[in-house]
Structures are given as structure tokens and as C-alpha cells.
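J.: With the input below, show me the fold.
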Amino acid sequence: MRRTNVPRPPMGIESWLRYALLLVVYLVGIYWLSSFPDLGFRRNPIIGLASNLFHIPLFAGLAFCLLRALSGTEGRQQVTWRLLVLTFVVTAVLAALDEWHQSFVPGRQSTMKDFLLDLIGSGAMLLIVRLRAPTEIEP
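T.: Predicted coordinates:
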């Protein structure tokens, strides 16, 4: 017996536009947050740690929004490995672009650590979605 994804009805254009708009707003929010110059708050070790760890839920949310926009189904999305890999790759490219953008902001720098935290957030969300994906047993 093999587990397969349960088919979902296709998403209407209104639903797709809603998720696409949410994705655009989310991306603008990330760009806005990464545009702030360093104001010296990160010298406090607790604030520095919190700001580094904030990458994980931020990019988990981005992966979720992107997955919803790409899935093309209503309700709990039909999850395929192809969709998960595509979402992860696009999120990784967006994370790299965010780090590159930060390299131009006064007092900010792009770091591999931040990029890896972004990937951890994205990967964790996609793993959660995959584990919770609706499945049925084929005879």
C-alpha cells in the first residue's frame, strides 16, 4: 500500500491573487526590515541573539506564503516533492537577495550565518507542511 496526496480542487483566480498579494506584501516587509541601518542595539547579546533567531520564523512565513501561491489548490495544499523543492529553491534565492541587499545598508552586513538561518526557517516550514499534508492509502 502506498500513501499518495489527496487531490484538491483548483484554486480560483481570486484565491490565487490573494495569496500572490500576500506574498508580495511579505517580500516588501522583509525588504523594509532589512533596510534599517545598524543602530547599535545588536551590541546587547540578548537583542543580537533574538535578531539572529528572528530569521527562522520570518523565512518560515515566507516559505509558507510562497508555497500557497505556487500550489494552485484551495484548502490544505496538495504537496509534491517538486513543489517543495521549487519553494525551497526560490526561498533560498530570495534569502540570498536579502543578504545582498543588506550589504548596501550602512552598518549592516550580509553573513552566511543569516543566510543559513533563513534556509533553516524555510526548510522547517516545508517539512511541517509535508508532514501535515493530507494523504490517503492506495490499495
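
J.: going forward, measure contacts and count neighbours with C-alpha atoms only.
T.: Noted.

J.: Tell me who's in contact with the residue nearest the centre of the chain.
T.: Nearest to the geometric centre of the chain sits Ala63, at 2.2 Å (CA atoms, centre = their mean). Taking CA atoms under 8 Å, 6 or more residues apart in numbering as the contact definition, Ala63 lies against 87-88, 91, 122, 125-126.

J.: Surely it forms part of a helix?
T.: Yes - Ala63 forms part of a helix when assessed by DSSP: H, G, I helix; E, B strand; the rest coil.

J.: just the strands in the chain please.
T.: Remark: strands assigned in the chain by DSSP state E are 2-5, 135-138.

J.: what packs against the first one?
T.: By that I understand strand 2-5. Under the contact definition 3 or more CA pairs under 8 Å, 6 or more residues apart in numbering; DSSP states H and E, strand 2-5 sits against strand 135-138.

J.: Against which helices or strands is the strand it packs on packed?
T.: Applying 3+ CA pairs under 8 Å, 6+ apart, we find strand 135-138 packed against strand 2-5.

J.: Name the residues of the strand it packs on that are buried.
T.: Using 16 or more other CA atoms under 10 Å as the test for burial, strand 2-5 gives no buried residues.

J.: Over to stretch 121-128?
T.: Neighbour count says stretch 121-128 has 121-126 buried, by 16+ other CA under 10 Å.

J.: Select, out of the strands of the chain, the one closest to Trp81.
T.: strand 2-5 (10.8 Å; CA to CA).

J.: what about Arg132, distance to Met125?
T.: Distance, Arg132 to Met125, using CA to CA, to the nearest Å: 11 Å.

J.: Would you do the same for the sequence below? I want to compare the two.
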Amino acid sequence: MAKSKKFWVLALIIWMAVIFLFTQLPYFTGENTSKAIFKLFAVEHDITQSSDAGSVLITAVNIILRKASHLTGFGIIAFLLFQVFRNFRFPYLLSWVLTFLYAITDEWHQSFVPGRTASFQDVLIDGLGAFIALLLTYLFSSRKRKIR
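T.: Predicted coordinates:
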């Protein structure tokens, strides 16, 4: 195995382990991240007096951060898988399918963690993140080839 391929395989394994650990930890439940965001906004924007507006803002920021982390985290997995399988037949499709399958197993694993719930909506967001990352990889690669 070439040195660069070993690097990408190792990076992939580490990133998948990081996602597994984040899924395992109870600190990253929606309720806990909402509390952390509330503390940040309460100090920075003094929303303790306006509970309704503050609650809506905190809920919106919490959802955006959590879904953006799904998009990003699984986009990174898709990119790393593409680097590992770039010399295979249909590397984009293979990378997307494997990322989607990992997203399913991640949500299934999350269903066993106290305080966490599994959501197929999150699997779809993970798949979208993988698609976006692979699309950007394709566009960047094709642009790079045109420059040469």
C-alpha cells in the first residue's frame, strides 16, 4: 500500500472513531447543546430578560449547529473514503454509499445511548453532506485537470 493511501486510511479510521465517540458521549444531546448555547447567549446578549425571543433564538442556533455538524462530519468521511477509493471503479458512488451506510450504523448505535435518539432525518442530512463534499471534490478535481 502506498504511503499516501496509508495516510488516507488512517485519517478515515481516526475520523470515524471521533464520530463514534461523539455519538457515545451524552454531552452532545440536543438538550445539552441547547444549555451550552443558552449560557453563551445569556452572557453575550443578555437574553435572560426576554425568554420567548431567547428561546426561539437558542432553538434555531442549536438546530443549525447540530445539522451543520452532521453535514460537515459526514462530508469529511465521504472525502476521506474518496481518497481511499479514488482508483476504484465508481469512486464517488462507492464513497457516498459507504458514507450513507456508516450514517445508518451511527444512528443505530446512537439509539442505544441513554439520552440520545436515532433519526432517519439525520441520516439524510449525513447523506446530503457526503453528496456536497463529493460534488465539491469532483468540481475541484475537474477544474484542476482543465488547468493542466
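
J.: one step back: out of the contacts of Ala63 of the first structure, who's nearest Gly107 of the first structure?
T.: Nearest to Gly107 of the first structure out of those is Thr91 (CA to CA; 24.9 Å).

J.: The second structure: which residue goes with the closest one?
T.: Applying TM-score structural alignment, one finds that Thr91 of the first structure aligns to Thr99 in the second structure.

J.: Check the gap between the closest residue to that match other than its chain neighbours and Phe112 of the second structure for me.
T.: With CA to CA, 6 or more residues apart in numbering as the criterion, Thr99 of the second structure has its nearest non-adjacent residue at 5.7 Å, and that residue is Ala78. Using CA to CA, Ala78 of the second structure is found at 25 Å from Phe112 of the second structure.

J.: now swap in Val18 of the second structure and tell me
T.: Separation of Val18 of the second structure from Phe112 of the second structure (CA to CA) stands at 17 Å.

J.: One more: Leu135 of the second structure?
T.: 33 Å.

J.: my guess is Gln102 of the first structure contacts Arg108, does it?
T.: Yes - Gln102 of the first structure lies in contact with Arg108 (CA atoms under 8 Å); the separation is 5.9 Å.

J.: Tell me how many other residues surround His70 of the second structure.
T.: Using other CA atoms under 10 Å, His70 of the second structure has 23 neighbouring residues.

J.: tell me the contacts of the match of Thr91 of the first structure?
T.: Contact analysis of Thr99 of the second structure by CA under 8 Å, 6+ apart lists 74, 77-78, 81, 126-127, 130.

J.: and if you look at Thr59 of the second structure?
T.: Residues near Thr59 of the second structure by CA under 8 Å, 6+ apart: Ser34.

J.: Now do the equivalent of Ala20 of the first structure over in the second structure: how many residues are near it, please.
T.: Under the alignment defined by TM-score structural alignment, Ala20 of the first structure corresponds to Val9 in the second structure. With neighbours defined by other CA under 10 Å, the count for Val9 of the second structure comes to 17.

J.: Skipping its backbone neighbours, what lies nearest Val9 of the second structure in space?
T.: Leaving out its chain neighbours, the residue that sits closest to Val9 of the second structure by CA to CA, 6+ apart is Val84, at 6.2 Å.

J.: counterpart of Leu67 of the first structure in the second structure?
T.: Under TM-score structural alignment, Leu67 of the first structure pairs with Phe82 in the second structure.

J.: Excluding chain neighbours, give the residue nearest to that match in space.
T.: Spatial nearest neighbour of Phe82 of the second structure, excluding adjacent residues (CA to CA, 6+ apart): Ser95 at 5.3 Å.

J.: thought that neighbour was touching Asn87?
T.: No - applying CA under 8 Å as the test, Ser95 of the second structure and Asn87 come out as separate, 11.7 Å apart.

J.: buried ones in stretch 106-114 of the first structure?
T.: Under the neighbour-count criterion of 16+ other CA under 10 Å, stretch 106-114 of the first structure has 108, 110, 114 buried.

J.: got it, and stretch 44-57 of the first structure?
T.: Result for stretch 44-57 of the first structure [16+ other CA under 10 Å]: buried residues 55-57.

J.: need those in CSV with distance to Gly48 of the first structure, can you?
T.: CSV is the format used below for the buried residues of stretch 44-57 of the first structure (distance: CA to CA, whole Å):
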residue, distance to Gly48 of the first structure
His55, 12
Ile56, 14
Pro57, 16
